[in-house]
Structure formats: C-alpha cells, structure tokens
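Trainee: can you look at this prediction? I've put the sequence above it.
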Amino acid sequence: MGKKIAGWIISGLMIAFNLFDAAMKFIQPKPVADAFVRTGWPIDLSVTLGVILLASTLLYAIPKTSVLGAILLTGYLGGAVATNLRLHNPLFSNTLFPVYFGILVWVGLWLREPRLKSVFPFLS
C-alpha cells in the first residue's frame, strides 16, 4: 500500500506541474513568450503544445489510460530534450531535465500500477 501511495504522490506532482505548464501555454505570459523566442518555436504553436500536454497529462492521470498517457508524455518530453540539445543548452541542468522528469513520470506510474511490474520485472 505504501508503494501505491508514494506512486500517487509522485504522479500527482508530475500531473500538477504539467497542468501548470499547459495552462501557461494557453495564457502565454511574457516569460513563456520569451522562452518561445529563445528556443526558436513560433508562439502561435504555444496553444497546440498546451493541448497536447494537457491531453497527455489527463490520460496519465486516469488509471485506465495512464500507460498511454505516460507514453505520450515521454514523446513530448523527448521533443524538449531535442530542442535543448539543438540550442546547446547545458547538458545536466537543462537538456536532461525532461529526462529526469520522464523518469519520475514512469516511477510514479510503476509504483501505482501493478501491471507494469510484468513489463519492467527488473525493477521489482
């Protein structure tokens, strides 16, 4: 039971962060607009990215679709790694941050979803 609670706590933090990030992509405050300029992404894609992140996060939050959500979030985070790498951002602080985040997404899911133990038996 303790693993499941820990999994929901980790997942809850990931969900909260993603919901906040998606909301900022809809609202587009100055720091978000500045980040889009810095990364070379057109600001008109902000809402599209927000919708993708929101949909993936909601799928992750629902137990029956959580694995699909984790897979979609992994793809989304891979795009963030590619963007940071292309910009020659610092490796361990910026470029790999989405990887750390993705690991937490999967750890949270692994702890709360017993079916994943058969997919990742080496973690048991």
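Mentor: That came in fine, so what should we check first?
Trainee: from here on, just use CA atoms for contacts and neighbour counts.
Mentor: Will do.
Trainee: S66: which element?
Mentor: Element membership of S66, judged by DSSP states H and E, is helix 66-86.
Trainee: C-terminal to that helix, what's the next element?
Mentor: Following helix 66-86 toward the C-terminus (DSSP H and E): helix 97-112.
Trainee: quick one: buried residues of the strand or helix carrying A55?
Mentor: Under DSSP H and E, the secondary-structure element containing A55 is helix 46-61. Along helix 46-61, these residues count as buried under the neighbour rule (16 or more other C-alpha atoms under 10 Å): 46-47, 49-51, 53-61.
Trainee: list the buried residues for the helix ranked longest in the chain?
Mentor: If you go by DSSP state H, the chain has its longest helix at helix 2-27. The neighbour-count check on helix 2-27 (16+ other C-alpha under 10 Å) flags 4, 6-8, 10-11, 14-15, 18-19, 21-25 as buried.
Trainee: for comparison:
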Amino acid sequence: MNDQLSRVFAALADPTRRDLVARLTDGDATVGDLAAPYDVSLQAVSKHLKVLEEAGLVTRSRDAQRRPVHLEAEVFDLMTKWIERYRQRAEERYQRLDAVLADLNDETHDATEIPQEGTAS
C-alpha cells in the first residue's frame, strides 16, 4: 500500500484508531490523554498513533515537555473527494432505476385501466 488513500482507509479500519481520530476532532491531546479511556498501555496507543501518523492523519509536535498529537484535517478532503465521486455515481444509478420503475408502474397502471360503460370519450 503505497498510495495515501489506501493507507488512510487501512488506518481507519481499526475501531480504536477511529475513536482516537474522533477524539482529536475536539483538539490536540497528548498520548497520555488519548490513552486514558483505554485499558491498554501507552505503548499500545503510541503504536496506533504511529499508524495514523504514517497515513498522514495525525502529526506530533513538541511543546516544551508535552508532545501533543494534532489531527490533520486536510487528509479528510482527499477521502471526501474519493467518496463523493462514487456517491455521485451511485446517485445517478438510483435516479435511472427510479425512472425505470416509474415507467413500469405507469405501464402497469395503463394496462389495468378498464373503460367504464356509458361514459363518453
């Protein structure tokens, strides 16, 4: 997997990493802050963060003694463009299907109409 989009989706395939990303939408946090709700070691959370970092989803900086983790929101633009392209294609297919079903419904409705006796046309 050498393209960024594949790395991003692979990184987000893990529920813990998705949760870390969701929590980082509230703002930067340290590894300790991010690890707090989990029953795992700091090292385990650091490994998850490394995968997210390699995918370009997060960066780590140095702020005195702290090493805050920062969410790189621009990467989501790449994902959004990819998803949107396929969403549009799916929407077009659904619109064509709706048109076919509407035509079939009209044909069925027309075929079942019985002219009533005594009415002038």
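Mentor: It's in. Values in this document were obtained by computation on a predicted structure and should not be read as measured data.
Trainee: next, the TM-score between them, please.
Mentor: Here the TM-score for the pair of chains, by TM-score structural alignment, normalised by the length of structure 2, is 0.21; 42 aligned residues with a C-alpha RMSD of 3.9 Å.
Trainee: now for the helix holding S66 of structure 1, which elements pack on it?
Mentor: Counting contacts by 3 or more C-alpha pairs under 8 Å, 6 or more residues apart in numbering; DSSP states H and E, helix 66-86 of structure 1 packs against helix 46-61, helix 97-112.
Trainee: okay if I get these as CSV plus distance to L68 of structure 1?
Mentor: CSV is the format used below for the helices and strands packed on helix 66-86 of structure 1 (distance: least, C-alpha to C-alpha, whole Å):
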stretch, distance to L68 of structure 1
helix 46-61, 7
helix 97-112, 11
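Trainee: V32 of structure 1 is nearest to which of those helices?
Mentor: Distance to V32 of structure 1, taken as C-alpha to C-alpha, is lowest for helix 46-61 among the helices and strands packed on helix 66-86 of structure 1, at 8.6 Å.
Trainee: from the chain's centroid, how far away is the closest one?
Mentor: Its chain's average C-alpha position is 9 Å from that of helix 46-61 of structure 1, according to C-alpha atoms, centre = their mean, to the nearest Å.
Trainee: show me where structure 2 has helices.
Mentor: 4-11, 15-24, 31-35, 42-54, 74-112.
Trainee: could you save the ones you listed as CSV and add columns showing mean neighbour count and distance to R60 of structure 2?
Mentor: Below are the helices of structure 2 laid out as CSV (neighbours: other C-alpha atoms under 10 Å; distance: least, C-alpha to C-alpha, whole Å):
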stretch, mean neighbour count, distance to R60 of structure 2
helix 4-11, 17, 16
helix 15-24, 16, 12
helix 31-35, 17, 10
helix 42-54, 17, 8
helix 74-112, 12, 15
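Trainee: what sits against V105 of structure 1?
Mentor: By C-alpha atoms under 8 Å, 6 or more residues apart in numbering, the contact set of V105 of structure 1 is I10, S11, M14, A70.
Trainee: distance to K30 of structure 1 for the residues you listed - can I get that in CSV?
Mentor: Formatted as CSV, the contacts of V105 of structure 1 follow (distance: C-alpha to C-alpha, whole Å):
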residue, distance to K30 of structure 1
I10, 29
S11, 28
M14, 24
A70, 29
